[in-house]
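Undergrad: Fold the following and give me the result.
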Amino acid sequence: MGKSLLVCAHSYSNFQKEAINLVSDMFDFVNVIVRTNTFVEIGKHSRMKYFKPYSSDYKIDLKDKPQNVNIYPVSIPYLPTDRGYKLLGEKHLYRVKKLINENNINFDLIHSHFTWSAGYVGAKLKEEYGVPFVVNARGYDIYSLPFKDDEWRSKITYVLETADQIITTSESNLPYLKKLYITSPIHVIPNGFRDQLFYPRDIQRTRIELGLPSSIKILLAIGSLREIKGHKYLIGAMSKIKQFRDDVICVIVGEGELQNELQKIILSYGLQDLVFLKGGKPHHQIPDWLNSCDLFILPSLQESYGTVQVEAMACGKPVIATKNGGSEWIINSDKYGILVEPSNSEDLADKILVALDKEWDKEAILKYAEQFNWNKIAVDIKSIYDKII
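TA: Below you'll find the predicted structure:
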């Protein structure tokens, strides 16, 4: 004890929050600096739903926060353009250093979640303060950003090479790190589920509480309404499924810029009584939605990992997922789910129909999911801390 951890993150919610909370007992203090966008904070008061998933209301979840964890939001004005995002690193660094000085924050270890821009801040702080630095390279910050152009490659490579330890969420990210010729130590540590939140519950009770029909098959997808999440292909699959079965509906939980477009697609297929956009939900409500479904669907075009599919299995639900990069690592047997081709409504519909007729072994799914319990994963993170502090 007697040590302090500084965390630079883009949110204190969901998997970032869980990872922070579960290592907090190693430290006297954990100071978490959460990046927010000034323009989003202004825009969230408007009627535009686009802003809500990116606002501090969604980014910061103080429920069950340990007493020694302190949260400091820093508001930074930036535009969601390539140039605006590239300039964000220095803006983020300036605001974090100002906050550290104003609050007299001391730290013995820095952990950044995502290489840009939190990772850039962590790397610069390591150089200035001479303390160890760990970075989580999670998804798009590895498989997309460094390969956009030379400037991005230089920025991301600098962060990764400065880190004392790199944590990445799945083996699917390793080839991208190899392409960057990274020499810093790399550890594959997945995101997990919290067993106090994600566990099997009575399906009928959860359906009643959520206002869902009790005597029908329910497909569930959870994710932000963006192109890469592939929801339009799930809607297309439902147009085929309805030709073979009249006892299936699809529920999509999430918010994003494609909400209006997806609603138009639903109407164009005449699926307004079969596909329902339920909007975004707080993370602590997600277990009820997962327990209400028969099948969990992950139609993403690309995923580094896909934590929600692990959370679904922790509730005993089989997963139908695309071959998106991350799901192949998790759905490694047809005992737990079925993999389908991405961007393919026909294949998705066919596999869903197969899954609806299959008798799934709930206990086998629960047993397999146990390896992704956050309590077990936290041990690996703590061992990395022990090595470098």
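
Undergrad: only C-alpha atoms for contact and neighbour calcs from this point on.
TA: OK.

Undergrad: And Leu339, which helix or strand is it part of?
TA: Secondary structure assignment for Leu339, by DSSP states H and E: strand 337-340.

Undergrad: Now do the buried residues in that strand.
TA: Gly337, Ile338, Leu339, Val340 (16 or more other CA atoms under 10 Å).

Undergrad: What segments of the stretch 101-250 of the chain are strands?
TA: Here the stretch 101-250 of the chain has its strands, by DSSP state E, counting those that start in this stretch, at 109-113, 133-137, 165-168, 186-188, 217-222, 248-253.

Undergrad: Can you say which of those strands is nearest to Gly279?
TA: When these are compared by CA to CA, strand 248-253 sits nearest Gly279, at 5.3 Å.

Undergrad: Could you quantify the relative orientation of the closest one and strand 217-222 as an angle?
TA: 20 degrees (axes from the mean of the first three to the mean of the last three CA atoms, to 10 degrees).

Undergrad: now for strand 248-253, which elements pack on it?
TA: Helices and strands touching strand 248-253, by 3 or more CA pairs under 8 Å, 6 or more residues apart in numbering; DSSP states H and E, are strand 217-222, strand 275-277.

Undergrad: which other residues reach it?
TA: Residues outside strand 248-253 that contact it (CA atoms under 8 Å, 6 or more residues apart in numbering): 216-224, 238, 241-242, 273-281.

Undergrad: want to put them side by side, so please do this one too:
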Amino acid sequence: MKIAILVSHFPPKWIAGTEIATYNITKHLAKRGHEVHVITRYSKELQRLEESDSLYIHRVCYLDFPILRFFTHLFFSFVEIFKIRKDLSVIHGQMVSPCGLLAMIAGKYLQKPSITYVRGSDVYKATKLFKITIGEFVLRNSDVVIALTGDMKREIQKIYGREVFVIPNGIDLEKFNNLSKENVRKKLKIANEEEIIVFVGTLRSVKGIKYLIEAMKIIIQKNIDTRLMLVGDGEDRESLEKHVKELDLEKYVSFVGKVPNEKVPEYMVASDVFVLPSVSEGFPVTILEAMASGLPIVATKVGGLPEIIKDGENGFLVEPKNPKGIAQRVMLILEDDNLSGRISRNNRECVKKYSWGSVIERLEEVYKS
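TA: Just a heads-up that it's a prediction; the model follows:
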């Protein structure tokens, strides 16, 4: 099949959740013999067109002004789709806007099937105005709508009353198979006796990191050799660093900063507990990475997380904005080796159903339907 996949940003310039997932989708589709064209925004340090085997990355220009950015991105992306229209099988947009909107419009114009893949924030954080305008237009008129989770599917059906497929994120399990905790701790200069709590993601308010930091104030009263590693960067880093100082936690909280995506497994494997304290969430790849690392998980009861984490089986769920709840579950895991060992084994087994091979097979079925 010849497939166009539209995404606002694409690695290596951007490495947030949607961008990483899109990279993996395109890579695995190309490996399976499909001709894949990614259409994304141009960045001056990158080439306008890259080609590797059956994967083509088209980076389009846009005017970087608030209103013009949206419309020029749509226009030049449409021009690029028009150039590759011959034998095109499907036009796939990542997120409702702008890429789902563009996929739907281009599909109607070129008489090609269009797919909108809803990723989370385009449902959970969308304003009422967005839902009754762009959301209404795109999700009612796309030929196919895919959601990351069952919770997203139910939300879309409640508002728009249409059929929705569910296809989750996937993970490359091979990245985690040959990593030794002892070796990566030595490489990262982490003492063996330290108990490491890790968060991996963008440092912004929706991730609820403030509440995890406040949980550390409770945890260190009982577990003095515990440290929190915050792996990632973002707009809230400065305010979070200030919060750490206010709570006198500089010795117990480390801001690692942004690391290359291929290095994330090392930080996971070196740790003892993964915490995702999000206020709002879709289906984060970091949860799958933690599971593949065999980490016990403490996460909030938001978005698609309860579909992945079964309370007491492969982790624990707490209410959002609940430092005490986070602290209690983390301490329970750290203090009970039998419990943490059982959860670790369950996660390594559970994550197998999220291999990229399984996910891509499901996506191919939707493309052909």
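
Undergrad: follow-up on the earlier one: what would the strands of the stretch 101-250 of the first structure look like in a markdown table with distance to Asp28 of the first structure and mean neighbour count?
TA: Shown next, in a markdown table, are these (distance: least, CA to CA, whole Å; neighbours: other CA atoms under 10 Å):
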| stretch | distance to Asp28 of the first structure | mean neighbour count |
| --- | --- | --- |
| strand 109-113 | 12 | 24 |
| strand 133-137 | 18 | 28 |
| strand 165-168 | 22 | 24 |
| strand 186-188 | 26 | 18 |
| strand 217-222 | 36 | 23 |
| strand 248-253 | 38 | 21 |
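
Undergrad: I'd like the ones you listed as TSV, with distance to Leu262 of the first structure appended.
TA: Below are these laid out as TSV (distance: least, CA to CA, whole Å):
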stretch	distance to Leu262 of the first structure
strand 109-113	31
strand 133-137	31
strand 165-168	32
strand 186-188	35
strand 217-222	13
strand 248-253	10
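
Undergrad: Would you tell me which of these gets closest to Ala123 of the first structure?
TA: strand 133-137 (6.8 Å).

Undergrad: Looks to me like Val275 of the second structure is in a strand.
TA: Yes. Counting by DSSP: H, G, I helix; E, B strand; the rest coil, Val275 of the second structure falls inside a strand.

Undergrad: Can you tell me, leaving aside adjacent residues, what's nearest to it?
TA: In space, and not counting its chain neighbours, Val275 of the second structure is closest to Val298: 4.8 Å by CA to CA, 6 or more residues apart in numbering.

Undergrad: Assign a three-state SS to the aligned partner of the one you found in the first structure, would you?
TA: With the correspondence set by TM-score structural alignment, Val298 of the second structure lines up against Ile320 in the first structure. Using three-state DSSP, the structure places Ile320 of the first structure in strand.

Undergrad: residues in contact with the residue most central in space within the first structure?
TA: Geometric centre of the first structure, nearest residue: Thr307, 5.8 Å, by CA atoms, centre = their mean. Residues in contact with Thr307 of the first structure, defined by CA under 8 Å, 6+ apart, are Phe15, Asn191, Gly192, Phe193.

Undergrad: on that earlier part again, can you verify my assumption that the residue nearest to Val275 of the second structure contacts Asp272?
TA: No. Using CA atoms under 8 Å, Val298 of the second structure makes no contact with Asp272, being 11.3 Å away.

Undergrad: As a check, name the ranges of all helices in the stretch 251-369 of the second structure.
TA: Secondary structure of the stretch 251-369 of the second structure (DSSP state H, counting those that start in this stretch): helices located at 264-269, 285-292, 305-308, 323-335, 337-350, 356-368.

Undergrad: So which of these is nearest Ser180 of the second structure?
TA: So among the helices of the stretch 251-369 of the second structure, helix 264-269 is nearest, using CA to CA, at 7.3 Å.

Undergrad: so the closest one corresponds to what in the first structure?
TA: By TM-score structural alignment, helix 264-269 of the second structure lines up with residues 286-291 in the first structure.

Undergrad: How about stretch 187-200 of the second structure?
TA: The alignment of stretch 187-200 of the second structure onto the first structure (TM-score structural alignment) covers residues 209-222.

Undergrad: one step back: just the buried ones from the contacts of strand 248-253 of the first structure?
TA: Buried among the contacts of strand 248-253 of the first structure by 16+ other CA under 10 Å: 217-224, 238, 241, 274-277, 279-280.

Undergrad: Show me the two of these that sit farthest apart.
TA: Ile241 and Gly280 (25.2 Å).

Undergrad: I figured the match of Val298 of the second structure hits Lys335, correct?
TA: No. In this structure Ile320 of the first structure lies outside contact range of Lys335 using CA under 8 Å: 11.4 Å.

Undergrad: Who has more neighbours out of these two?
TA: Ile320 (26 against 16; other CA atoms under 10 Å).

Undergrad: separation between the more buried one and Ala349 of the first structure?
TA: Counting by CA to CA, to the nearest Å, the gap from Ile320 of the first structure to Ala349 of the first structure is 10 Å.

Undergrad: quick one: what's aligned to Glu238 of the second structure in the first structure?
TA: By TM-score structural alignment, Glu238 of the second structure lines up with Asn260.

Undergrad: picking up where we left off before, of all the helices and strands packed on strand 248-253 of the first structure, which lies closest to Lys97 of the first structure?
TA: Short answer: strand 217-222, nearest of those by CA to CA, at 36.1 Å.

Undergrad: packing partners for the closest one?
TA: For strand 217-222 of the first structure, the packing partners by 3+ CA pairs under 8 Å, 6+ apart come out as strand 248-253, helix 286-292, strand 295-298.

Undergrad: Show me which helix runs longest in the second structure.
TA: Of all segments of type helix in the second structure, defined using DSSP state H, the longest is helix 66-83.

Undergrad: That one packs against which elements?
TA: Secondary-structure packing of helix 66-83 of the second structure (3+ CA pairs under 8 Å, 6+ apart): strand 35-41, strand 55-60, helix 101-110.
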